[in-house]
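Q: task: produce atomic coordinates for the following.
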Amino acid sequence: MNEDAIRADIVRWGKSFFERGLTAGSSGNISARVEDGFITTPTNSCLGFLKPERLSKLDVEGNHISGDPPTKEIPLHFAFYEGRQCGAVIHLHSTYATALSCLSDIDRRDALPPITPYVVMRVGKVPLVPYTRPGSTAIKPLVASIVANSSAALLENHGPVVSGLTVEAAAFAIEELEEAAKLALLTRGMQVRHLPPEAVADLDATFKLR
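A: Modelled structure (predicted):
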């Protein structure tokens, strides 16, 4: 996919997220790998009103070369690009996943239990990454410690982040994460039937997300 198409994808998905209430105000950020670097949403921009020509462009080292100034969450995005073979990274402040990230008693190794096959197929394990100030480079080693086995994470008291081969794949995954978080919170305190380990292993082997 060429750069113009990737820019259009970022704008399209940003608008969709905003209009469906998956991110509010100037929260959330999207990035994608292009042949000679990366395209990201600008800092303090609303995902509902992005312009393709104003998206930020970075070189392969992360230096800003054109467009508006990039999101401050570049260290978070680059931690995924440096640790996984991925083409896009999306970070939102979606309600249910963010609420889940604020709970003190969730499993830090995998904050989302295997409630449905699709959360296993599209998201996989979702570790909880310790809190850092938004935009801090301190996030990089924390993400580096989990990305080999996880394409997504919950940032403590902050929200979800997901990587994917394309913007669309990452979008589908972060939407699935949000829905699974909603189910996890709605069924909290109930007797929930999770997928058994053999079903999770079968999904892992079949879809090879990790």
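Q: please make it C-alpha for all contacts and neighbour counts, starting now.
A: OK.
Q: which helix runs longest in the protein?
A: Ranked by number of residues, the top helix in the chain under DSSP state H is helix 167-186.
Q: show me the contact partners of that one.
A: 6, 9-10, 13, 31-32, 87-90, 94-97, 100, 112-113, 115-116, 118-119, 122-123, 160-164 (C-alpha atoms under 8 Å, 6 or more residues apart in numbering).
Q: 7 Å instead, please
A: 9-10, 32, 88-90, 94, 96-97, 100, 112, 119, 122-123, 162-164 (C-alpha atoms under 7 Å, 6 or more residues apart in numbering).
Q: would you mark the buried spots in it?
A: Within helix 167-186, the residues that count as buried by 16 or more other C-alpha atoms under 10 Å are 167-171, 173-184.
Q: what's the neighbour count on D202?
A: By the measure other C-alpha atoms under 10 Å, the count of residues near D202 is 11.
Q: surely it is within a helix?
A: Yes. The assignment for D202 (DSSP: H, G, I helix; E, B strand; the rest coil) places it in a helix.
Q: now it: how far from K125?
A: Distance, D202 to K125, by C-alpha to C-alpha, to the nearest Å: 15 Å.
Q: for I65, same thing?
A: Taking C-alpha to C-alpha, one finds I65 at 35 Å from K125.
Q: to compare against the first, here's another:
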Amino acid sequence: MIESALREQICTLGQSLFDRGLTMGSSGNISLRLDEGWLMTPTNACLGRLDPARLTRLDAEGRHVDGDAPTKEQFLHWAMYAERPQSGAIVHLHSTHSVAVSCLPDVDPHNCIPPLTAYYVMRVGTLPLVAYHEPGDPAIADAVRGLAGKHAAVLLANHGPIVAGKNLDAAVYATEELEETAKLHLLLHGRNPRTLTEAQVASLQNTFGSP
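A: Next comes the predicted model:
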């Protein structure tokens, strides 16, 4: 896909996420890997009102090349890409239900949401928790980098999810699946729900692979 079409895709999907309440204000950011460098939504940009011509362009080393200034959270994306050469796009949101899960005192830091559905396992897999850091703290990158090699998605405590996919559609679909499963988890919290067994999860992984 040519770069102009990729720019339009970022704006279209960003508006879709915003219109459905999965992000608000100027929160959240989207990036997409190019042959040389990557495109990213700029700092203080509303995902519902993106301009394709003003998207940030970064080179392969993460240096600002063109467009508006990059978000201060660009290093989160950089850390994920560095560990996931198979990933072509990343979505980071402050989506309500996922953030709510990240605030629970009894969340399992190794896997914040149990395997409630097959599609959650197929699109997200396991979701580790990254300890709380202030927004913009470069130390988050080290924490994310330590998990990204084995996980397509991580959850930042009291902040929100970072989700990688082989392309932007896949990253958005996985982010949506995560948010809906977080909602289910909160609805079922404390009710001892039936989850998929280890054998059922393993079967899904053998059939469909890891996200």
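Q: overlay the chains and give the TM-score.
A: TM-score for the superposed chains, counting by TM-score structural alignment, normalised by the length of structure 1: 0.98, backed by 210 aligned residues with a C-alpha RMSD of 0.8 Å.
Q: report the mean distance between the longest helix of structure 1 and its aligned residues in structure 2.
A: Averaged over the aligned pairs, helix 167-186 of structure 1 sits 0.3 Å from structure 2 after superposition, using mean C-alpha distance after the TM-score superposition for structure 1.
Q: quote the end-to-end distance of stretch 36-47 of structure 2.
A: 24 Å.
Q: got the buried residues for stretch 135-152 of structure 1?
A: Here stretch 135-152 of structure 1 shows T137, I139, K140, L142, V143, A144, I146, V147, S150, S151, A152 as buried, counting by 16+ other C-alpha under 10 Å.
Q: can you add distance to E82 of structure 1 and secondary structure and give the residues you listed back as JSON lines?
A: JSON lines is the format used below for those (distance: C-alpha to C-alpha, whole Å; DSSP: H, G, I helix; E, B strand; the rest coil):
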{"residue": "T137", "distance to E82 of structure 1": "14", "secondary structure": "coil"}
{"residue": "I139", "distance to E82 of structure 1": "13", "secondary structure": "helix"}
{"residue": "K140", "distance to E82 of structure 1": "10", "secondary structure": "helix"}
{"residue": "L142", "distance to E82 of structure 1": "13", "secondary structure": "helix"}
{"residue": "V143", "distance to E82 of structure 1": "10", "secondary structure": "helix"}
{"residue": "A144", "distance to E82 of structure 1": "8", "secondary structure": "helix"}
{"residue": "I146", "distance to E82 of structure 1": "12", "secondary structure": "coil"}
{"residue": "V147", "distance to E82 of structure 1": "9", "secondary structure": "coil"}
{"residue": "S150", "distance to E82 of structure 1": "13", "secondary structure": "coil"}
{"residue": "S151", "distance to E82 of structure 1": "12", "secondary structure": "coil"}
{"residue": "A152", "distance to E82 of structure 1": "14", "secondary structure": "strand"}
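Q: which element is the residue nearest the centre of structure 2 on?
A: When structure 2 is reduced to its mean C-alpha position, the nearest residue by C-alpha atoms, centre = their mean turns out to be V163, at 2.2 Å. Using DSSP states H and E, V163 of structure 2 maps to strand 160-165.
Q: mean deviation of that strand from structure 1?
A: Mean for strand 160-165 of structure 2 is 0.6 Å (mean C-alpha distance after the TM-score superposition for structure 1).
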